[in-house]
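Peer 1: The sequence isn't on hand, but the structure is:
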C-alpha cells in the first residue's frame, strides 16, 4: 500500500474555485443513471477493517462501505483514475453507523503535494454534493479526515469528462530514440497496440531497400544486431507506419550530449552564468539547493573519460569576485584561480568547491561533496594551485563531524536530523529527492583514502562510518518500498552507487550480504520493468512517483543500473539490466508515451531530435529556460501506459538536479564499456587497444595520447588512433627491441620482469592492462 502522507503535505490554500452547493440527507442524493468515474478507478485507503476495504466506497452500492481502522488517527480514502480526467462534481455519502466527520478535506494531487479543493468544517450531514466552478484536471482525488476519528464512506463519487488535450499532436505509431543509437549496444522501439509477430523493417531514410527485418513482440521491437557502418539516417516501418529517422554511431549518445552537458552547467552557475542575479534556494548553481550532486557528477565524468573532456574547447571564463558589486563579496574566491589551459570540466569542479568553501556551506550534503574534490586531487593538481587542496581539506576536516548546520547554508527542504557525517543515517527523504539512503558512504570512503594519503592518525574513522552505514542499509532497506528506490527521484542513483563503490574499492572489507542486497535490488527493478517501454515503474501500480516531474529519475536510473551491473556476475540478470540502461536513455529521447524528447529546444540543439517537449517554464527560481540542453519535462503518471492524448499535462520546469543525474549516468556509461588491452605480436610488436567514448565523428580522425609505463614508473607517450571512421576502438602498435619499447623516437626500458602497463581513466574508474613482453 502506498503511504502517501509520509511523502506529501496538506495545504489549506484552495487551488480551484468551487461552488459548495449543499449538504443533503442520505436519501436525497440519487445515484441511478449517473456516470460515476470513480467506478473506473482504484481505491486506496490509510487503513481498512476486514470486509470494509477501500474498493467498497467506489462500487456504486450504498449498502457497502469503506471503514477506517480503529487505531487510524488520520484516516483518508484516495481514488486513482485510469488517466487525467476533468472533474466537475464530487459526491460523498458517509456510513450511517458512525457520526459523520465534523471536519474533512477534499484534495487533489499536484506536483507531489495534496492540495485542498475544499475544507469542510462543522459538518453535521451524512452526505455532500460539491459542484466545481471550474473543471478540475487530475487523476487522483482524496478524502481526508480533519480530525482524529474513525471514518466510514459508502459512496465516493466522481463525475466529469475524460480529458484529452486537443492541442496534442498525433504521436508516431513507432516510437524510437529520435536522435540515434550507439553501435553494438541494445536498440529497441515501442509500437503500441501492434499485434504480436507483426513484421517490421528498417530502411535508409527515403529509400525502399529493406536492410533489416524483425518481429514486434509485446508491443516492442529489438534491432540490437543491426549495426551499419554508415552516416545515413534510418527509419523503422511497421506496415504503413514509419518512425522518426535516427542515426547509429559508435558513441552516438556521447556525441550529441557531451558538449551540451557542460554548456548547460556553465550557464547554470550561480552569480556568473548566463544570469548574474542572486537567486533563492541557490548556492553554487541556480535552483541547485544543497542536494544537487553536481560536484560528484563532474568528478565522475572526468575520472571516467578524461581524454574526451581534456580535448574540448575551453569556453567558461573565470570571473573574479573582486569585479562584482559589494553584495557579491565573499560568495566565491576563497580558492585561487586555475591556470589558463584548464578544461571546462575542471573549471566547473573548481567553481563548485570554491563556492562551498567561500560561503562555508556546512549542510551535511554540501560538505560531503568536498570529498570528491579531495579524492580527485592527484588528477586535478596539474590544473589547480596547491592552495586549493589545502583550503578544501582544512575546511572539510573542520566541519565533517559538525552536527549542526548554519542558517545561511540551509533551506526549507532540509530533512537531516543532524549533520555529523560520521553518524549513522537512517532517515529516508521524500520524493523531493533531498535525502537518498547511503549518500554518506562514498564521501566517507573517499575521505578515508585522502586521510591515509595525508598520513592522518584518525583515518580509519571514515571507513568505520561507511562500514556501519552499509551494514545498516543491507539490513534495513526494503527494495519493495519505492521510497528506497524510485521514490528518491533524481537522487536514487546515490544508493546503488554506494554499494558498487564499496564493492569495487574495498572488495575484501565489504560487509557481508552486499552482493545479495544488490541482486535483490536488481530483481525488484526488473519485476517492475516488464512492459512495452522497458520502463522501471514506481511500484506495481504507479508508473512514476505520483504527481511529480520525475525527469531526473529517468535520466539517473542508468547510473544506478550500471553500478549494480558492476557488482553482479555475468548472467541473465545483468543482461536484462543492460536493456534497462538503454531503454531509459531511449525514453528520454522520444521512446515514451508522448513521443517527445525531454528538452523543449531539443530539435534545435540535439542532433537528430525531431520533436521536443511541449513547453518550457519561463522564470522560476533557476531562470534556466535560455540555457542549452534543459531537460524540461517527461511523461507523467497519466501518460502511461499509453495515453498521448493527455498532452501537455503536469508540471514542466528544468532543474539543475535533472542534468547532474544525467551527467552521472553518462560517467557510469563511459566507465562500464571502457576496455583496455595489450597484445604481443610474434613480429616483435606490441598492440595497445582502447575502447572508450572518443570516436564521435566519422569525418574526423580521433586520437588519444596515452602513457605506457614499466614497473619502475618510467613512461613514454603513445598516440592511439581510431581503427576506422566507425570503430569504437583506438589502437597503436609499437616495437619491442633492444630490451625496450620504441615509439615515435622514445624508448621505454622494460626493466625488471619485462612488464608493461597501460591505463585509462582515473581513481575508482581507472581501467588497466598489464603484459610481460620478455
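Peer 2: Thanks, I have it. Being a predicted model, the structure only gives us computed values, none of them experimental.
Peer 1: Only C-alpha atoms from now on, for both contacts and neighbour counts.
Peer 2: OK.
Peer 1: measure residue 77 to residue 743 for me?
Peer 2: Residue 77 sits 74 Å away from residue 743, going by CA to CA, to the nearest Å.
Peer 1: Of those two, which one has the most company?
Peer 2: residue 77 (26 against 17; other CA atoms under 10 Å).
Peer 1: ok, that one touching residue 42?
Peer 2: No - Residue 77 sits out of contact with residue 42 when judged by CA atoms under 8 Å, with a separation of 10.6 Å.
Peer 1: so what's the residue lying closest to residue 772 once chain neighbours are set aside up against?
Peer 2: Using CA to CA, 6 or more residues apart in numbering and skipping residues adjacent in sequence, the residue nearest residue 772 is residue 755, 4.2 Å away. Contacts of residue 755 were listed using CA atoms under 8 Å, 6 or more residues apart in numbering, and they are 710, 711, 770, 771, 772, 773, 774.
Peer 1: number of nearby residues for residue 668?
Peer 2: 25.
Peer 1: tell me the centre residue of the protein?
Peer 2: Centroid-nearest residue in the chain, with CA atoms, centre = their mean: residue 556, separated by 2.3 Å.
Peer 1: Put this next to the first one:
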C-alpha cells in the first residue's frame, strides 16, 4: 500500500498543471504551505509552495535540530511530496524548508494523527450545539430550525453519523466519560441516546421553531414547519446499533418503541424511497424547490435509512428485513441510474449534503455486498475518475469547472466531507490514489489552502474550552459567534473556506468587491460533513492479525497453543504511555466477549493480547474490531 500511495503521488505531481504555464516563476509566491497539525504515518504527505520553479529542492527538517535533513525532494508544479518519510515514534515537530521561499509552519508526523486530534472534537461539537439539554421538552420555538442542533432540523442526521463514528473505532470512544459525567456510559453513547430520544419525541412534531430559511413539503402539498420525517432516519440508525453495540445501554422496551415508530410511519413518511423536490428554500443559493437540498432531502439518505432498518429487522423474530433491503436496492438503483456528476445540483451545489451520496453507496457494499444491486461498484468507480479529474491541480482541490475553483460568494464547508467519501470508496475499490486524494481534502481543512489557515477560528473562547485542535498556529481569520447556531462557545466548530477569488493563490483578494475568506459562519450540518471524514478515515488503516510464537499469521491453531492477537487502530492518544483497547472474541456459537489489548509500548500504535484457546477441534474462533461494516475480522480454526 505504501508503494502504491508513493507512486500515485509522484504521478499526480507530474500531471497536475496549475492555471499558469508549468515551471514558470509566479508573480506572487508563498512559503511552503502545509497541514499545520501534521500528517499520519504511512499516508500521503504533500505541501504547496506557490511560485517555486520545477526542480526546486526542499528539505524536511526537525524543528530546532540543525544538521543533515532526514528527507529531501524536488518540487513539481508548485507541490512537494514526502509520502515516503515516515519517522517512527517521533514526538517532535518538523518543518519544510525551500531555499528562497522560506520555512513552513511546524507540523507533526505521527500514528493516526488526524484521528488523535479530531475524534473527540467531532462529537463534542454536537454536545455543545444542542438547542436544549432536555430531548423531550426542548423549547423548539426558541431554537433556530427547531433542533436538535441549533440552526438545524432532523435533517442534520446527528444520530446517523454519531452511530457510524462509534462503530468505526469503539474502544477509543469508550475512554471518554467527562462531558456527561457518567462512569458507566461513554459520552458518545450518551449523545447517541440523547439524539434518539429527541427524534422519538419529535417524530410527528410540526409546531413553531425559531428562524429557519425553508419550509418542508412537496410543491402540491401544504408546507410543514419541521422535517419530522427525518427523525425516522435517526431512529433507524439507533435501531441497527442496538443489535451491534447499544444493547447494554438502551432499554429493550424503549428500543421497541423506537422500532415501532419506524415501522408504523415508514411508508407514510416516504422513508421507503428517494425524496425529491421536498424543501422550499428561501436561501439565495438554492431558492425554491430543488431536486435535492442539504436541509431535508439528500441523494443517498434513502439507502442509509433502509439499510439500517434491514440490519435491525434481521435480528427480530417478526422482522421484515427483505422489505427494507428491497427499498435500499431501489434507492441505490435510482442513484446508479440518475446520479449525474456533471449536474452541480447533484454535486457541489448540494454543499453539506454532497458527502452522503457516495458514502451511502459505499455503506451498501460494507454491510450487504452480496445483496447490492449491480452497478454500485461501477458507479463509484466512475465517481472516482470524475473526482480525480476535478482535483487535477496543485492544491488537489475539487474545482467546479475549468474557469471556477470555488464558489465566488459563499463558503463551501461541505467539502470537508469529501475526504470521508474518498476514504470509503478507496477502501472498497482498493484505490490508493483516491485515498491519497482524501488526505489532501483533510489537509485543506488544516491549513493547506490559499488562506493558509485552518477552517476553524482559533478564538480564545474555544481555547479556554479545550475545544480546538492542537498544533494549529493560524485559524480562520473571522467567525460569526452569535449567528443562528450560536457557535462561539461550541468546541470543534468549522467556520469558513477560501472563495473563488483566492485561487490559485491570492491570500489578499479585493475585499471591497467580494468579502472573501470572511464569508464565514459555521453550521451543524457542516460539522456533520467533517465528522464523516473522521468516520471513514480508519477504513484503510485499521488492521487485525493473529500470530503464532514465531510472529507468523495463522489460520489454524492447536488447542493449548498461545497466539498473539494484534490490533493496529487509531487508539494512540498519549505518546508518552502505553494505552489499552479491546477486541471481541467469539468461539463457535457463543456470544462475543471483549478481551483487553495493550499497546506494545508508548506511541507504537500496536495493541496486543495473548490468547490460549482451550476448545475442541474444528471450532472456529472469530476476532473482530468495529461494527456496522467497519469490522476488521480474523478467524482461525482449532485443530
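Peer 2: In hand now; what should we look at? Small disclaimer: the values here were computed from a predicted structure and weren't measured.
Peer 1: what TM-score do we get after superposing?
Peer 2: Between these two chains, after superposing, the TM-score reads 0.81 (TM-score structural alignment, normalised by the length of the second structure); 551 aligned residues with a CA RMSD of 2.6 Å.
Peer 1: picking that back up, which residue lines up with the residue nearest to the centre of the first structure in the second structure?
Peer 2: Matched by TM-score structural alignment, residue 556 of the first structure corresponds to residue 417 in the second structure.
Peer 1: now swap in residue 468 of the first structure and tell me
Peer 2: Aligned counterpart of residue 468 of the first structure in the second structure: residue 330 (TM-score structural alignment).
Peer 1: can you give me the offset of the host helix or strand of that match from its chain's centre?
Peer 2: Using DSSP states H and E, residue 330 of the second structure sits within helix 321-338. In terms of CA atoms, centre = their mean, to the nearest Å, the centre of helix 321-338 of the second structure is found 24 Å from the chain centre.
Peer 1: hmm, who's touching that helix?
Peer 2: The set of residues external to helix 321-338 of the second structure that reach it, using CA under 8 Å, 6+ apart, is 272-274, 299-300, 302-307, 309-314, 357, 361, 371-373, 375-376, 379.
Peer 1: distance of residue 607 of the second structure from residue 570 of the second structure?
Peer 2: Using CA to CA, one gets 10 Å for the distance from residue 607 of the second structure to residue 570 of the second structure.
Peer 1: go on, residue 147 of the second structure?
Peer 2: 32 Å.
Peer 1: Same question for residue 430 of the second structure.
Peer 2: Using CA to CA, residue 430 of the second structure is found at 20 Å from residue 570 of the second structure.
Peer 1: now do residue 51 of the second structure
Peer 2: Here residue 51 of the second structure is placed at a distance of 37 Å from residue 570 of the second structure (CA to CA).
Peer 1: More neighbours: which of the two?
Peer 2: residue 570 (24 against 21).
Peer 1: What's the match for that one in the first structure?
Peer 2: Checking TM-score structural alignment: residue 570 of the second structure goes with residue 693.
Peer 1: how about the helices in the stretch 301-450 of the second structure?
Peer 2: 301-313, 321-338, 356-367, 376-390, 418-429, 432-445 (DSSP state H, counting those that start in this stretch).
Peer 1: so how far does the second one sit from its counterpart in the first structure?
Peer 2: On the superposed models, the aligned residues of the first structure are on average 1.8 Å from helix 321-338 of the second structure, with distances taken as mean CA distance after the TM-score superposition for the first structure.
Peer 1: ditto for the last one
Peer 2: By mean CA distance after the TM-score superposition for the first structure, the fitted helix 432-445 of the second structure averages 0.9 Å away from its aligned residues in the first structure.
Peer 1: and that helix, what does it pack onto?
Peer 2: helix 2-15, helix 376-390, helix 418-429 (3 or more CA pairs under 8 Å, 6 or more residues apart in numbering; DSSP states H and E).
Peer 1: Which part of the first structure matches that helix?
Peer 2: Mapping helix 432-445 of the second structure onto the first structure (TM-score structural alignment) gives residues 575-588.
Peer 1: what comes into contact with that stretch?
Peer 2: 176-177, 186-188, 522, 526, 529, 533-536, 554-555, 557-559, 561-562, 565, 591, 596-598, 634.
Peer 1: Any idea how far stretch 72-81 of the second structure is from the middle of the chain?
Peer 2: In terms of CA atoms, centre = their mean, the centre of stretch 72-81 of the second structure is found 28 Å from the chain centre.
Peer 1: ok, residue 463 of the second structure - contacts?
Peer 2: Residue 463 of the second structure touches nothing, counting by CA under 8 Å, 6+ apart.
Peer 1: Where does it fall, secondary structure wise?
Peer 2: Using DSSP H and E, the element containing residue 463 of the second structure is helix 460-464.
Peer 1: now swap in residue 60 of the second structure and tell me
Peer 2: Using DSSP H and E, residue 60 of the second structure falls within strand 57-62.
Peer 1: okay, and that strand goes to which residues in the first structure?
Peer 2: The aligned range for strand 57-62 of the second structure in the first structure is 199-204, by TM-score structural alignment.
Peer 1: Mean distance of that stretch to its aligned residues in the second structure, please.
Peer 2: Mean for stretch 199-204 of the first structure is 0.7 Å (mean CA distance after the TM-score superposition for the first structure).
Peer 1: Pull the residues that contact that stretch.
Peer 2: With CA under 8 Å, 6+ apart, stretch 199-204 of the first structure has contacts from 209-216, 221, 232-239.
Peer 1: now it, how far from the chain's geometric center?
Peer 2: 32 Å.
Peer 1: what about residue 413 of the first structure, how many neighbours?
Peer 2: Count around residue 413 of the first structure with other CA under 10 Å applied: 16.
Peer 1: check contacts around it.
Peer 2: Residue 413 of the first structure sits next to residue 434 when contact means CA under 8 Å, 6+ apart.
Peer 1: Leaving out chain neighbours, which residue sits closest to residue 351 of the second structure?
Peer 2: Among residues not flanking residue 351 of the second structure along the chain, residue 414 sits closest, at 4.8 Å (CA to CA, 6+ apart).
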